[in-house]
Each structure stands twice: as C-alpha cells, then as structure tokens.
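Asks: what's the 3D shape of this:
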Amino acid sequence: MPPALLDLILPPRCAGCGAPGAPACPSCRAELLREPAPRPPDPPPPGLPDCWSATAYDGAARRMILACKERGRTALVPVLAAAVSACVAAWAAGGEVRREVWLVPVPSARAASRRRGHDPVRAVAAAAARELCRRGRPAVLAPLLRQGRRVADQAGLGSAERAVNLSGAFEAVSGRVARPRPCGRGPGGVAVVLVDDIVTTGTTLAEAARALRAAGAEPSAAVTIAATRRRCRIGDYHGQ
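Replies: Down below sits the predicted model:
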C-alpha cells in the first residue's frame, strides 16, 4: 500500500526520526529549517545563479526529502515547502528584494513523475508560493520550463559529465515567460527564482537557468531544500 494511503489509515510517524504523532515532528522540522543560507557548490558551474538552501542534505532532512520524493509521503509537501519559503524570504531580505517572486520548479523527467505518481518539486514550489503569500510576500508558481529531451540517470556522474548529460535538456514553455501577470508586470518586474529539492554539482540548476535566459528571463536566484556536501573528483569543473 502506498505510504500516502498508510498515513490516512495508520497513526502517522515522523519521516525524519520515526516518532509517532505527525509526518514531521517539531525536532525534525527544526532540522529542516536549520539555517537558510547561500550554499553554492564548490566550484560552481558556469551560469549558476545565486544559490541558497535551507539546510544540508543529511540526517532528518535527507530522510524527509527521500520519503516525499521516492516513497510518496505527500503529507510532507507543506513541511518541505516551509523550508523553501523560509529560504526565499531569507534570500530576498538579504538583497532587499521587494518585487513579486516567481517560483520556477525545475521540471522532473516525465518517466520519474510517472514512476513516483507525482511531481514533488512542482508540488513543493506551489505550496511555498502559497506560504510566501500568507506571510505577505507576493509569490506565484511559474512553471516556465519543461524537459526538452531525455537525460540519463545523474547518479555517479561528476560535474563535467552532468553538464554534458544535461546540455539542452530544458526549454521554456512557449508563451509563458512573456505573458504578463494579472498585475500587469512581465518578467522585468519580478524576481525569477528557480526551485529544486537538492543541489549537488549545480549543473541541473545551471541548465535550467540557461533555458530561462534563452527565453528572455534572467533568474535572480536558485533555491533548494538542501545542499549536499561536495567531494571534488576527476571530471569536475576547476575554476571554469
């Protein structure tokens, strides 16, 4: 039985530590919201926007992301979205950004979405936009990108290999970037922020940023729930 249905039938347990009572206990929620801060990969790939994450990809944060993404624990979407919205708010406050924010989810591979039965990044971005609005910061979900072609599994690839694998993988959805919002402002009057679950080498976010720029929208930042602790290896970028 899918975990999402089990959550409806059985008393929920924390996806971070297994404690009964809720999909995420207060302690694991606090770990997820540990410290919104810039966490770019080192070295960053060319074209990567200002890159922020809510926490490191380890411990309870890692377990909660995997539970939502790979095991269908969709009850965790609001919890993960709180991390994204806190990160966006911290980034915007640091740069004194007062514009409307467009949250652009990095598109999942169609095969992965079918296998999982949902698109976790898009769901988290949508919930984060609603949370930001509740806190008084205008924000909308802006699904401006789609997959342009199939890509290989990224696991085990270094930065240079990932860059080759992802080159040209994303494209803008026709007409959406230039279409003005009801408030009458186009991309020039908003802060465009890419959203993904994890940043490792940064190549996925850099490719997504390239696709937006090709369509005339300059991303102001990239925000993820968590960032991995990089280990440089042969084939990674070195100062490029």
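
Asks: going forward, measure contacts and count neighbours with C-alpha atoms only.
Replies: Will do.

Asks: from Ala227, how far out is the most centrally placed residue in the chain?
Replies: Nearest residue to the geometric centre of the chain (CA atoms, centre = their mean): Asp196, 1.6 Å. From Asp196 across to Ala227, the span is 10 Å (CA to CA, to the nearest Å).

Asks: one step back: that's a helix at the residue nearest to the centre of the chain, yeah?
Replies: No - secondary structure of Asp196 (DSSP: H, G, I helix; E, B strand; the rest coil): strand, not part of a helix.

Asks: the closest residue to it other than its chain neighbours in helix, strand or coil?
Replies: Residue nearest to Asp196 in three dimensions, not counting chain neighbours: Thr224, with 4.9 Å by CA to CA, 6 or more residues apart in numbering. On the three-state scheme (three-state DSSP), Thr224 is labelled strand.

Asks: which parts of the chain are helices?
Replies: Taking DSSP state H, the helices of the chain run over residues 3-9, 26-32, 59-71, 77-94, 110-116, 120-134, 159-166, 203-214.

Asks: one more, please, to line up against the first structure:
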Amino acid sequence: MRHIASETSGLIVPRECPCGREGAFLCTRCAGLLRVPPVRVDAVCDALQIVHRSRLRETPEGPAGVDHRALLPVLALGEYSGDLQRLVLGWKNGGLAHLARPMAQGLAPAVAMLCSGAQAPVLVPVPSRLEAQLRRGEHHTGELARALARCTSARSSTVGLRLGHGQRGHGARERRGRSAVLTGTVPGGGPLILVDDVVTTGSTLRAVVQALRAGGAEVRGAVVVASARLPAPAAVPGSSR
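Replies: Prediction:
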C-alpha cells in the first residue's frame, strides 16, 4: 500500500531531486553530500580574520609579520558548488522546504563538535534582509535552526537583529564593513551557535557576532550548509609537489 501511494503521488507531483535526477525528492547521491563530516572553513573567510599577534623581527616562531586567527569557528558540509549548490538554492529559493530536515541532520555533528561537553547551546538563525524574506515567503534559516534543534539537544531562538547593506553588488572591502544592530534581547540558557545557509567572506557572521557579543552573549561558533571556499588539504610530510 505504501508503494502504491508513493507511485500515485508521484504521478500528481513528479518526484525530482534538485540535481535533476528523477524518482525521489532527494536522490541517494545528493543525500550523501549532507552526510559528510563537517569541516572548519573559518580560515578561508577573510572577514573573520583578526590580528592575533605581530613580530617586528624574525623569531624562532617565524619571520617578521602578522599572525591572524578567526573570530569564531565555522563548520560547513562542503563547497558551494555543483549538486550541493543546487540543493541550497532549491531549498532557499525554490520552495523545497523538505530539504531543511536532511540538512539539519547533516549539521547535527557540527553542533556537537562546537559544544562538546558544554551546556546545551541555543541555535540562532542568521537573519535575511526583510525584502529577501518577503520574496521567499519564509525565514529559511529559522526553519533550518528549528529542524536542527529537533535532532540535537539544542534549542532554537530568534534574536532581533537588523542587518546593514546586502552582499550583492558590493566589493570585498564593503562586505567586510557590513554592520548589524541588535534590536531585541539576547537569549539566555547556554552559549549561542549561529545557523546560516552559505558563508562567503564571513562579513555577515562577523557583523552578527559583534552585535551579539556587544549585547553580552557568548557566541561559540557557527554552522553553515556550504562555504564558498574550502581550506586547501594539509600537505603530507615528505610528499613531492
């Protein structure tokens, strides 16, 4: 009966994965993209880099220069390209709300990595600009945070935040200068973990973190579905180029 019902519904609403494969709303191959170990990507987010220390002269630790560290750790499931990009766009702009659950299940290990042994975190969705929410008809990162809370020990909570200018049409320097204003109260009960769809330069995360920390919040990190870039694989000692 379940098979008959599935086949009948497929005649009414054709089942097609965002990658174009027919027969399922999420094919096996694309589902596998959401079940990979999360990777840290903050090192390739330029806007998240802050000066850690500087050396005026060469030392045993390295030559003269400036060392940077990330404002916060950011974990992603993969690079924003190919089928993963199609999944994100289908969920974000194509009305494929059913993808929030498998994305949340894929990000659950990332939440555990950020708050291992700590108090249960509070998941805070990174807000979209109002016009984007009106165009999509929903707050998609809020849906992702709620789905993520259902498959972890965390809880989700929205925070009143107003973002400055958007990303599109702005250069790297303007993006880095993006701002956010806290318009509500900071949720209590545990450290905060930000939830977003894609990270590019990290300027939006930087603005939100600064606004939340200015309001007294402890922001432990961020989880995103995809990153515009991934760190280069670590070189294997003794390998040739």
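
Asks: TM-score of the superposed pair?
Replies: Scored by TM-score structural alignment, normalised by the length of structure 1, the superposition of the two chains gives a TM-score of 0.76; 202 aligned residues with a CA RMSD of 2.4 Å.

Asks: doesn't Leu182 make contact with Arg162 of structure 2?
Replies: Yes - assessed by CA atoms under 8 Å, Arg162 of structure 2 is found in contact with Leu182 at 6.6 Å.

Asks: and the residue nearest to the centre of structure 1, how far is that from Leu205 of structure 1?
Replies: In terms of CA to CA, Asp196 of structure 1 sits 8 Å off from Leu205 of structure 1.

Asks: find residues that contact each of the two.
Replies: Val106, Ala222 (CA atoms under 8 Å, 6 or more residues apart in numbering).

Asks: what about Arg230 of structure 1, how many neighbours?
Replies: For Arg230 of structure 1, the neighbour count with other CA atoms under 10 Å is 13.

Asks: hmm, it is touching Pro43, no?
Replies: No - if you go by CA under 8 Å, Arg230 of structure 1 and Pro43 don't touch, sitting 9.1 Å apart.

Asks: for Gly166 of structure 2, what are its contacts?
Replies: Arg129, Arg175, Arg178.

Asks: now check Glu138 of structure 2 against structure 1: what is it aligned to?
Replies: Taking TM-score structural alignment, the alignment pairs Glu138 of structure 2 with His118 from structure 1.

Asks: please apply the same query to Ser156 of structure 2.
Replies: Ser156 of structure 2 maps onto Leu141 in structure 1, by TM-score structural alignment.

Asks: how near is its match to Asp42 of structure 1?
Replies: Leu141 of structure 1 is 29 Å from Asp42 of structure 1, by CA to CA.

Asks: cool, and Ala90 of structure 1?
Replies: From Ala90 of structure 1 to Asp42 of structure 1 the distance is 21 Å (CA to CA).

Asks: same check on Cys87 of structure 1?
Replies: 20 Å.

Asks: neighbour-wise, which of those two wins?
Replies: Cys87 (26 against 17).

Asks: just checking, the more buried one touches Cys51?
Replies: No - taking contacts as CA under 8 Å, Cys87 of structure 1 lies outside contact range of Cys51: 10.2 Å.

Asks: spit out the residues that contact the two alike.
Replies: In contact with both Cys87 of structure 1 and Cys51: Val223, Thr224, using CA under 8 Å, 6+ apart.

Asks: coming back round to it: ok, of the contacts of Gly166 of structure 2, which come out buried?
Replies: Buried by 16 or more other CA atoms under 10 Å: Arg175, Arg178, out of those.

Asks: quick one: which of the contacts of Gly166 of structure 2 is nearest Gly188 of structure 2?
Replies: Closest approach between those and Gly188 of structure 2, by CA to CA: Arg129, at 24.5 Å.

Asks: any idea what that closest one aligns with in structure 1?
Replies: Aligned partner of Arg129 of structure 2 by TM-score structural alignment: Ala109.

Asks: what's the closest non-adjacent residue to its match?
Replies: Gln147 is the one closest to Ala109 of structure 1 (CA to CA, 6+ apart), at 6.6 Å.

Asks: how close does the nearest residue to the match of Glu138 of structure 2 once chain neighbours are set aside get to Ala30 of structure 1?
Replies: Distances taken as CA to CA, 6+ apart place Gly72 nearest to His118 of structure 1, at 7.9 Å, with adjacent residues excluded. Distance, Gly72 of structure 1 to Ala30 of structure 1, using CA to CA: 22 Å.
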